[in-house]
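Asks: Structure for the following, please:
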Amino acid sequence: MHHPQTRIPATYMRGGTSKGVFFRLQDLPEAAQKPGKARDNLLLRVIGSPDPYQKHTDGMGGATSSTSKTVILAAPTQPDHDVDYLFGQVSIDKPFVDWSGNCGNLSAAVGAFAISGGFVSPDRIPDNGTCTVRIWQANIQKTIIAHIPITNGEVQETGDFELDGVTFPAAEIKVEFMDPADGEGAMFPTGNLVDDLEVPGIGTLQATMINAGIPTIFLNATAIGFKGTELQEDINGDPDVLAKFETIRAYGAVKMGLIDNIEQAANRQHTPKVAFVAEPVSYTASSGKRIAENDVDLLVRALSMGKLHHAMMGTAAVAIATAAAIPGTLVNLAAGGGDRNEVTFGHPSGTLKVGAEAELVNRQWTAKKAIMSRSARVLMEGKVRVPLE
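Replies: Next comes the predicted model:
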């Protein structure tokens, strides 16, 4: 049966260690301009999901959690903001788009796209210097501030800033995640910095469960049989290990109050994340780069959409920065404990420095902001084609 293809204006962008297909809301077909089945089906087809082969051969996705992403930008719904940013994490092998969280990596690209897409008032864009883009993250109802370098009135994309996990250097973009505790409740939903998480068939694990950037469950690497130096191939090829992590994630999600029962975890793949931490040791990153013990404060490995991430999700980096700033969390203890407002952690692709400001108010921890540097670049722009059905 013949179905004609529709053409939709789109931009394919890298942001941090992720990439995705960016749309302006007004450019989407009318049925997809509001949440629902029509929008989800459109984005699934754009990415090439669901794909039982897990290759995304017939779509724009890259068959990893880092590259199966979609972004919709719209006029701001909040005062003193430039743009609304809605993020959709597209499942690779299931007909499912997860709208439950943010993508921190793509946040850097959102700032750049907001400028080129006409969302930022021209009088706020300098001829040369930095443009401050005020982003409303619609998934989690939070503000993100992106500082975008401008040269000759246009977004500067090239430069000498190097980001481990990204092949080529680019221009540095500083991103501030304001009040980063997740919008679904308290920063520590159980009220504890460290909990005993009971996972049937696995045991009772110490866990720091935090809502900051994105809901994240932090474990000690040694408690689950790892060192913290693992690369993707050490974990992603073992179905039993991946199933173990998914079980931990499901029970952690229930304990955090994100779902009512573990069966609901299947429909909430993007959040929470599971990560494990360890004290510094030397290791060789996936690029072959040697990371020395004294290069980092701690080691962190994190899973996204059921697989070990090749570097670090930006939102999980916010969680790491925030947890590290709070004495007594597993992240803070792995980094040596005590008061700290920034850490450099080792991940599979190298290292990343992140900072956060946290304080104790009325016996509850709050975070003012988390800060990190990223880069972004337009890979392709034009129109994406989608078969009409």
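Asks: CA atoms for contacts and neighbours, from now on please.
Replies: Noted.
Asks: What lies in contact with stretch 160-173?
Replies: 16-17, 108, 146-149, 156-159, 310-311, 349-352, 373-377 (Cα atoms under 8 Å, 6 or more residues apart in numbering).
Asks: let's go with 6 Å and repeat that
Replies: 17, 147-148, 157-159, 311, 349-350, 373-375 (Cα atoms under 6 Å, 6 or more residues apart in numbering).
Asks: Tabulate the residues you listed (a markdown table), appending neighbour count.
Replies: Below are the contacts of stretch 160-173 laid out as a markdown table (neighbours: other Cα atoms under 10 Å):
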| residue | neighbour count |
| --- | --- |
| Thr17 | 25 |
| His147 | 21 |
| Ile148 | 28 |
| Glu157 | 19 |
| Thr158 | 15 |
| Gly159 | 12 |
| Ala311 | 28 |
| Ser349 | 24 |
| Gly350 | 24 |
| Ser373 | 23 |
| Arg374 | 26 |
| Ser375 | 29 |
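Asks: to compare against the first, here's another:
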Amino acid sequence: MSHVPQIRIPATYLRGGTSKGVFFRLEDLPASAQVPGAARDRLFQRVIGSPDPFAKQIDGMGGATSSTSKCVILSPSSRPDHDVDYLYGQVSIDTDFVDWSGNCGNLSTGAGAFALHAGYVDPARVPENGVCAVRIWQANINKTIIAHVPVSNGQVQETGDFELDGVTFPAAEIVLEFIDPADEGEGEGGGAMFPTGNLVDDLEVPGVGTLKATMITAGIPTVFVNAADIGYTGTELQPAINEDKAALARLEAIRVAGALRMGLIASPEEALKRQHTPKIVFVAPPQDYVSSGNKPIRAGDIDLNARALSMGKLHHAMMGTASVAIATAASVPGTLVNAAAGGGQRNAVRFGHPSGTLRVGAEVAQVDGQWTVTKAVMSRSARILMEGWVRVPGDMF
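Replies: Presented below is the predicted three-dimensional model:
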């Protein structure tokens, strides 16, 4: 009996922010996977170990969480004034699909670092010692991200003393700028970054009731609700949500209702193939709590509490793209996020999440009666964990 051997593909396993993913150079992929389609999806799924009915991803590189079930493709940019094109795939853990509908803000940090590792940045732009501004074209959402990557002796500096809650060890700080992060193309009213045209809506959720909601497209499509309105305090950690099937079902119902109201899907059934977006975030005024790492978080040190769901589960920290949405919504008086933070004008916010705290900033303004955001800024870190080849069965294409 003959057996098809495995093939090996150059790859890098990299942490970016509070996520991990398998990074590929486009030119290293098999020819059939160098273009969008079923072959690329099957490759990513097999690399990660999905779909896995056991939801463990034992036979792949995934870590059985939404934060670790990710693949990235980078290539020299085809866009003027950009260094690299960055494409991100969120691989479903236990169902048969790869979601290309949004960006990963955490792995955007890794994209900047990997662009330098891969030699995609003009050497003339890379200092021997200093900071290199890597210009990233985010191909999923057609937006620009600038990653300010530290360089030491001509190489990416990965070690340092920057601490990021949700990441165990310190590393070098990378500052991310998300340029014009709102998506003005989606939504029922084309209302710039508020797709319904409103700062707060009454969102009717079948089986749950009518909730106040702020729906925004900055960073990633996000539905914000008040924690108190759904029976929470905003200080919950993962077990309180992820071990409660009824709670997860209610939160998914909110996500589906929000997706319909934002014009992201035409029917509830479409939500099954768009699990990456929109995100659900519930917010509350600042309160004391103890993080998942046993770190005391004091109400006086934060502006609000926020808890986010990713791929149907409460995130262990906070997604980078959802952080952009939080920063932007917090900067607009009248939103639920702004109200939770105490109201008023602000250009930065520090929020509490399950693993600790995070400070993010946004520059917003009103133009012709519509709120716009020009830039959102946050700090992350990135580090290569392993590099070499991944292996997949040769008959999978």
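Asks: Got a TM-score for the two of them?
Replies: The TM-score (TM-score structural alignment, normalised by the length of the first structure) is 0.99; 389 aligned residues with a Cα RMSD of 0.7 Å.
Asks: Mind checking which of the contacts of stretch 160-173 of the first structure land in strands?
Replies: Among the contacts of stretch 160-173 of the first structure, the residues falling in strands (DSSP state E) are 147-148, 350, 373-374.
Asks: As a markdown table, those residues with distance to Leu44 of the first structure would be great.
Replies: Shown next, in a markdown table, are those (distance: Cα to Cα, whole Å):
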| residue | distance to Leu44 of the first structure |
| --- | --- |
| His147 | 31 |
| Ile148 | 30 |
| Gly350 | 32 |
| Ser373 | 30 |
| Arg374 | 27 |
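Asks: Just the element for the aligned partner of Ala321 of the first structure in the second structure, please.
Replies: In the second structure, the residue paired with Ala321 of the first structure according to TM-score structural alignment is Ala327. In this structure, Ala327 of the second structure sits in helix 320-330 according to DSSP states H and E.
Asks: what does Arg134 of the first structure give?
Replies: Per DSSP H and E: strand 129-137 holds Arg134 of the first structure.
Asks: How far does that strand sit from its chain's centre?
Replies: 18 Å (Cα atoms, centre = their mean, to the nearest Å).
Asks: counting contacts, what elements does it pack onto?
Replies: Contacting strand 129-137 of the first structure under the criterion 3 or more Cα pairs under 6 Å, 6 or more residues apart in numbering; DSSP states H and E are the following elements: strand 83-90, strand 142-151.
Asks: what span of the second structure lines up against that strand?
Replies: The aligned range for strand 129-137 of the first structure is 130-138, by TM-score structural alignment.
Asks: for that stretch, which positions count as buried?
Replies: Within stretch 130-138 of the second structure, the residues that count as buried by 16 or more other Cα atoms under 10 Å are 131-138.
Asks: For those, give me CSV that also has distance to Asp244 of the second structure.
Replies: Below are these laid out as CSV (distance: Cα to Cα, whole Å):
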residue, distance to Asp244 of the second structure
Val131, 45
Cys132, 45
Ala133, 44
Val134, 42
Arg135, 42
Ile136, 39
Trp137, 39
Gln138, 35
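Asks: can you tell me which of these lies nearest to Asp41 of the second structure?
Replies: Gln138 (18.6 Å; Cα to Cα).
Asks: so what's the closest one up against?
Replies: Neighbouring residues of Gln138 of the second structure by Cα under 6 Å, 6+ apart: 86, 144.
Asks: For Asn338 of the second structure, which non-adjacent residue is spatially closest?
Replies: Nearest residue to Asn338 of the second structure in three dimensions, chain neighbours excluded: Ala330, at 4.1 Å (Cα to Cα, 6 or more residues apart in numbering).
Asks: Which stretch among the helices and strands packed on strand 129-137 of the first structure is buried most, on average?
Replies: For these, average neighbour numbers computed from mean count of other Cα atoms under 10 Å are highest in strand 83-90, which has a mean of 26.
Asks: The helix or strand that comes right after it vs the second structure, average offset?
Replies: The C-terminal neighbour of strand 83-90 of the first structure among helices and strands, as given by DSSP H and E, is strand 97-98. Superposed on the second structure, strand 97-98 of the first structure shows a mean distance to its aligned partners of 0.2 Å (mean Cα distance after the TM-score superposition for the first structure).
Asks: For the helix or strand just after strand 97-98 of the first structure, buried residues please.
Replies: Scanning forward in sequence from strand 97-98 of the first structure by DSSP H and E, the next helix or strand is helix 104-116. Across helix 104-116 of the first structure, burial judged by 16+ other Cα under 10 Å covers 104-115.
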